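Trainee: below are the sequence and a predicted model for it; my questions follow.
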Amino acid sequence: MVNINTLDPSASPLDYYGFELRRYREAAGLTQRQLGDIINYTGSMVGQVETARKLPTLDFSQRSDAALCTGGLLTRLHPLVMRSQLPAWFQQVAELEVRAAEICTFQMGMIHGLLQTPAYVRAVLGALDDTGLDDRSAVRLARQCIFDKEEPPVFWMVLSEAALRQGIGGPEVMRGQLAHLLTFENNPLINVQVLPFSAGAHAGLTGSFTLFRSASDPTIVYTEGYGSAHTTANPDTVKDCSLRYDHLRAAALSIKDSAGLIREVMEDRYGEHVA
């Protein structure tokens, strides 16, 4: 007899997802293997998701919704499940990303997570520890679904030139990452400006930070430490960081010139070279 774990749907979003998946499957009169055959996944995968031992993918959720006629429930639950798997200290930030109408970020040494490619994500997260790397990478990438909302946020990234030249993951990964940044060149909702080395001393020397703005909530400033996140709506801090961001954006290259520098670095530093 198959050992069926009893899930408490209130324990976590992942448990709730598994509970609902099992409930709909059983209501349809399907075994795990039969559902797996229909959605092109193994019965084992279905079982692991139902018992909260495996994270569902978006594709798995969409196929299960279609097969079980859930009205899109599992697909709607998927972002919540993925956010719940982020480090506890970062979950509040992920919520801010979802609710923001505008996100303005300055990044010193690394591309912001919302614009990272899968290969770049794996290189960043696997630098010291590759345990559970597939799931951890999927969780980070799932944050990018905010750009698929009916009303996505305006995203503005001022990026130090250092982040373009820091060869995370090697030349191939960096070529792909920089090429990905270039895909937003003509997207008015996702803007990338590069702060060149030639700018010298600038308003962001104290470190990376992000501003979250919305129509109904106060502006939030987010800074990150080692294994921790600090958010504040303190008016003085918000005023100071907003001023700093305005100066950074003014000192950075234009969007067009930033794309030109990205292309230059991609070709000169990470291009194919024949010996």
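Mentor: Yes, it's here. Residues are numbered from 1 along each chain as shown.
Trainee: can we go C-alpha only for contacts and neighbour counts from here?
Mentor: Fine.
Trainee: and the gap between the most centrally placed residue in the chain and residue 155?
Mentor: Residue closest to the mean C-alpha point of the chain, counted by C-alpha atoms, centre = their mean, is residue 143 at 3.3 Å. Distance from residue 143 to residue 155, counting by C-alpha to C-alpha, to the nearest Å: 13 Å.
Trainee: same deal with residue 173?
Mentor: 23 Å.
Trainee: circling back: isn't the residue nearest to the centre of the chain up against residue 94?
Mentor: Yes - with contact defined as C-alpha atoms under 8 Å, residue 143 counts as touching residue 94 (7.1 Å).
Trainee: tell me, what's touching the two both at once?
Mentor: Common neighbours of residue 143 and residue 94, using C-alpha atoms under 8 Å, 6 or more residues apart in numbering, are residue 83.
Trainee: for the closest residue in space to residue 195 that isn't next to it in sequence, which residues are in contact?
Mentor: Closest residue to residue 195 apart from its sequence neighbours, by C-alpha to C-alpha, 6 or more residues apart in numbering: residue 252 at 4.2 Å. Residue 252 makes contact with 158, 193-196, 199, according to C-alpha under 8 Å, 6+ apart.
Trainee: got the contact list for the residue nearest to the centre of the chain?
Mentor: By C-alpha under 8 Å, 6+ apart, residue 143 lies in contact with 79, 83, 94, 114.
Trainee: can you put those residues in CSV and add neighbour count and secondary structure?
Mentor: Below are those laid out as CSV (neighbours: other C-alpha atoms under 10 Å; DSSP: H, G, I helix; E, B strand; the rest coil):
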residue, neighbour count, secondary structure
79, 20, helix
83, 21, helix
94, 16, helix
114, 16, helix
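Trainee: stretch 72-86: which residues count as buried?
Mentor: 73-75, 77-86 (16 or more other C-alpha atoms under 10 Å).
Trainee: out of those, which are inside helices?
Mentor: 73-75, 77-84 (DSSP state H).
Trainee: so which of those comes closest to residue 213?
Mentor: Proximity of those to residue 213 (C-alpha to C-alpha) peaks at residue 83, which lies at 20.0 Å.
Trainee: I'd guessed that closest one sits against residue 141; true?
Mentor: No - assessed by C-alpha under 8 Å, residue 83 is found out of contact with residue 141, at 10.3 Å.
Trainee: so residue 10 versus residue 270, what's the distance?
Mentor: 48 Å.
Trainee: who's more crowded, those two?
Mentor: More neighbours surround residue 270 than the other of residue 10 and residue 270, with 19 against 10 (other C-alpha atoms under 10 Å).
Trainee: now do the contacts for the more buried one.
Mentor: Residue 270 touches 171-172, 174-175, counting by C-alpha under 8 Å, 6+ apart.
Trainee: okay, pairing it with this:
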Amino acid sequence: MVNIRSLDPSASPLDYFGSELRRLREEAGLNQEQLGDIVFCTASLIGQIETAKKVPTREFSERLDAALLTGGVFSRLVGLVLKSQLPTWFQPYADMEAKATYISTYQSQLVYGLLQTEEYARAVLSVENPGRLDEMVAARMERQRILEREHPPVLCVVLDEAVLYREIGGAEVMRNQLAHLLGFLDDPWIQVQILPFETGQHSAMMGSFTLLRFDDDPDLFYAESYDSGHMTANPQVIRERSVGYARLQASALSREDSAALIERVMEERYGHQPGPAVA
């Protein structure tokens, strides 16, 4: 039987998406099975999304727009839906990350979220979110869309060398992730550097952190604990962490030497995976 559970469109972006899908489907004179046939999915999936029991993907949303001639309604809505799937404590940071014109980050254990492959992200997120894994992965991939803008933010990433050796998701996932990092070698707006073990003590021994810079707003410092994030615009903190980050970059390998190390680890530890030629 078709699920006709009523929704409160104001309850959440997901509820609003579901109510709009039902409304526009019915206006088009289609039942769930008919629409499912058009967008290559089951009637059950249509019903689950209409009743806010399942989160739509961007690809599904784009197919809906094409099928129902909505002018991009669902493609615009899905961004809000996916952002709402992020942990509540993380959403303020995601909002500011999306507005930043310059992002500089040091990561001690994991590849920065904006540069993760889907398989790597799935392995990372499966540890704490097995029941909502698809939604969380989709939300992380949605964050990466800021790098596809006509004017993307400048992104400077310093990864501890340990990130290359921490096997997340198995050898194949790591091969693909490291190859993905190599793919940014010629990107004018993205710089990836590796902080080698030989550096010893350094200015970020306390752990990972990110600095966000904006055109018209104060800079922000962000760091995470187990299940919370701390964000501040305190000028003294920004000053200290900015100097600390500059020292990290100076201690890290150059962009080209970093790529050479990534390629070497990829081949020696995880098996050969063709990547961009390194000068």
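Mentor: Happy to help now that I have it. From a predicted model like this one, the values you see are computed outputs, not experimental measurements.
Trainee: show me what contacts residue 45 of structure 1?
Mentor: Here residue 45 of structure 1 is in contact with 36, 54 (C-alpha under 8 Å, 6+ apart).
Trainee: A helix includes it, no?
Mentor: Yes - assigned with DSSP: H, G, I helix; E, B strand; the rest coil, residue 45 of structure 1 falls within a helix.
Trainee: show me what residue 171 of structure 1 aligns to in structure 2.
Mentor: Counting by TM-score structural alignment, residue 171 of structure 1 lines up with residue 171 in structure 2.
Trainee: so how far is residue 123 of structure 2 from that match?
Mentor: Distance from residue 171 of structure 2 to residue 123 of structure 2, by C-alpha to C-alpha: 12 Å.
Trainee: burial count for residue 5 of structure 2?
Mentor: 10.
Trainee: oh, I was asking about residue 267 of structure 2
Mentor: 15.
Trainee: adding distance to residue 235 of structure 1 and secondary structure, write the contacts of residue 252 of structure 1 out as TSV.
Mentor: Shown next, in TSV, are those (distance: C-alpha to C-alpha, whole Å; DSSP: H, G, I helix; E, B strand; the rest coil):
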residue	distance to residue 235 of structure 1	secondary structure
158	22	strand
193	26	strand
194	28	strand
195	26	strand
196	30	coil
199	28	helix
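Trainee: JSON lines please, covering the residues you listed and showing neighbour count and distance to residue 128 of structure 1.
Mentor: Listed next are the contacts of residue 252 of structure 1 as JSON lines, based on neighbours: other C-alpha atoms under 10 Å; distance: C-alpha to C-alpha, whole Å:
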{"residue": "158", "neighbour count": "28", "distance to residue 128 of structure 1": "27"}
{"residue": "193", "neighbour count": "27", "distance to residue 128 of structure 1": "30"}
{"residue": "194", "neighbour count": "28", "distance to residue 128 of structure 1": "28"}
{"residue": "195", "neighbour count": "27", "distance to residue 128 of structure 1": "28"}
{"residue": "196", "neighbour count": "16", "distance to residue 128 of structure 1": "29"}
{"residue": "199", "neighbour count": "13", "distance to residue 128 of structure 1": "32"}
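Trainee: give me the element residue 221 of structure 2 is part of.
Mentor: strand 220-224 (DSSP states H and E).
Trainee: list the buried residues of that strand.
Mentor: Buried-residue list, strand 220-224 of structure 2, by 16+ other C-alpha under 10 Å: 220-223.
Trainee: of the contacts of residue 270 of structure 1, which belong to helices?
Mentor: Reading helices off the contacts of residue 270 of structure 1 with DSSP H, I get 171-172, 174-175.
Trainee: ok, residues contacting stretch 79-96 of structure 2?
Mentor: With C-alpha under 8 Å, 6+ apart as the test, stretch 79-96 of structure 2 has contacts from 13-14, 17, 55-56, 58, 135-136, 138-140, 142-143, 212, 222, 227-229, 231.
Trainee: helices of structure 1, start to end?
Mentor: 13-27, 32-39, 43-50, 58-68, 73-84, 88-99, 118-125, 133-142, 161-165, 171-182, 235-251, 255-270.
Trainee: hang on, residue 175 of structure 1 packs against residue 268?
Mentor: No - using C-alpha under 8 Å, residue 175 of structure 1 is not in contact with residue 268; the gap is 10.5 Å.
Trainee: ok, the two, which is more surrounded?
Mentor: Taking other C-alpha under 10 Å, residue 175 of structure 1 and residue 268 do not tie; residue 175 has more neighbours (21 against 11).
Trainee: from residue 162 of structure 1, how far off is the more buried one?
Mentor: From residue 175 of structure 1 to residue 162 of structure 1 the distance is 15 Å (C-alpha to C-alpha).
Trainee: returning to what we had before: output the contacts of residue 143 of structure 1 as a markdown table; include the columns distance to residue 39 of structure 1.
Mentor: Listed next are those as a markdown table, based on distance: C-alpha to C-alpha, whole Å:
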| residue | distance to residue 39 of structure 1 |
| --- | --- |
| 79 | 20 |
| 83 | 24 |
| 94 | 30 |
| 114 | 29 |
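Trainee: closest one of those to residue 149 of structure 1?
Mentor: Of these, the one sitting nearest to residue 149 of structure 1 (C-alpha to C-alpha) turns out to be residue 79, at 11.5 Å.
Trainee: quick check: buried residues in stretch 126-142 of structure 2?
Mentor: Buried, per 16+ other C-alpha under 10 Å, within stretch 126-142 of structure 2: 126, 133-142.
Trainee: how far does it sit from the chain's center?
Mentor: 10 Å (C-alpha atoms, centre = their mean, to the nearest Å).
Trainee: and residue 221 of structure 2, how far is that from residue 215 of structure 2?
Mentor: In terms of C-alpha to C-alpha, residue 221 of structure 2 sits 15 Å off from residue 215 of structure 2.
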